[in-house]
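Asker: Quick check, what structure comes out for this input:
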Amino acid sequence: MSKIVNYSMANRGRIARFLPGRDLTADDIRRADSTAEWAGNASYTALQIVIDHNGSDMSTLASCRSPITVITTLDDKLSAAGVAADLPPSQ
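Answerer: Now for the predicted structure:
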């Protein structure tokens, strides 16, 4: 069975306006400053929703028998382009 690898592109300018956290209410600040165990995951999920909402339609990058094939190929291409060894997707 094949695995399909999809991607979408987002406009950096449309996403960046959500990052400064301006005009937050007292309740927003309390959630943003949370030290709760899952607070980071909630923030990551919220940002991913914003990115997905502002992104383009999904497109198919590849179809392969194993996702590791795409990951190792991407690792090789990034390495050849001079990307640091700790940054490729397999890391």
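
Asker: Only C-alpha atoms from now on, for both contacts and neighbour counts.
Answerer: Fine.

Asker: how much space between Ala42 and Thr35?
Answerer: Distance, Ala42 to Thr35, using Cα to Cα, to the nearest Å: 12 Å.

Asker: one more to put side by side:
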Amino acid sequence: MSRIISFNTADKADILGFLGAGNLTADQHQRLNSMHQAAEANQQDLERQDIDWGLSIPDALDHLIAGCADSRAECAGNAYYSALQHIIDCNASDPSDLGVYSKPGTFFGLLDDELRRLGVSDDLLPRGYLFSGPPREIPFRIPYPVDGTPDIGMLPLAKAKPAADAYSTALDQMDHAFTYDVQLLIDKLQFEHDEWASATERLDWYTQDTIFFSITG
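Answerer: Okay, the predicted model is just below:
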């Protein structure tokens, strides 16, 4: 089954602020309403496909907001990751697509091997951040989806340009099977760096610091 990788940017602290939150601000309440609407629409789409995870996405969202992810349903992780993605999306920029891959874990694993061979440091290898999982600062464990989808990844915006530069340096020497996808990744990372650098310089209220990746399919 093909999987779609998309991404957006956000302030990681904004995401964490909804997980186990106590008294929500007026702005957070407004965002939470949007999250519930998105979760309900997502759940209705699953039901039209006769997919039952044993935990609804709206209920999973309520669990995360309450500060827990303790459902014993076999596919609870799928619902929790979907709910977390709605929290991310309602606090982030509009999403953009990176690409569609039949086996993204395998492809980016092989790409990591190629980039490592060409001298790219481990902390900049794409599979590591595309499949990093939720923020480690979340104070409770979220079970992993049983089939690995949806999945979540993260890259600090401060590493976008170092990653793009490292890939650019390696581009001419790598196996041609990877060059199209690597050039696409370079362009996306460079664009996000430029937007981040410009906004950080011009806007005193701008706090976005993380690229969040979503893998669905």
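
Asker: if we can go back for a sec, comparing Ala42 and Thr35 of structure 1, which residue is more hemmed in?
Answerer: Taking other Cα atoms under 10 Å, Ala42 of structure 1 and Thr35 do not tie; Ala42 has more neighbours (13 against 10).

Asker: which position in structure 2 aligns with that one?
Answerer: Aligning on TM-score structural alignment places Ala42 of structure 1 opposite Ala79 in structure 2.

Asker: Correct me if wrong: its match contacts Ala60.
Answerer: Yes: applying Cα atoms under 8 Å as the test, Ala79 of structure 2 and Ala60 come out as touching, 5.9 Å apart.

Asker: Quickly list what's touching both of these two.
Answerer: Residues touching both Ala79 of structure 2 and Ala60 by Cα atoms under 8 Å, 6 or more residues apart in numbering: none at all.

Asker: how close does the one helix or strand Ser43 of structure 1 maps to sit to structure 2?
Answerer: Ser43 of structure 1 is part of helix 39-54, with elements assigned from DSSP states H and E. Superposing on structure 2 places helix 39-54 of structure 1 at an average distance of 0.9 Å from its equivalents, by mean Cα distance after the TM-score superposition for structure 1.

Asker: Give me the next element, helix or strand, following that helix.
Answerer: strand 59-64.

Asker: which helices and strands sit right next to that next one?
Answerer: With contacts taken as 3 or more Cα pairs under 8 Å, 6 or more residues apart in numbering; DSSP states H and E, strand 59-64 of structure 1 sits against strand 3-7.

Asker: roughly how far is the following helix or strand past the strand it packs on from the heart of the chain?
Answerer: As assigned by DSSP H and E, the chain's next helix or strand after strand 3-7 of structure 1 is helix 12-16. With Cα atoms, centre = their mean, to the nearest Å as the basis, helix 12-16 of structure 1 stands 13 Å off its chain's centre.
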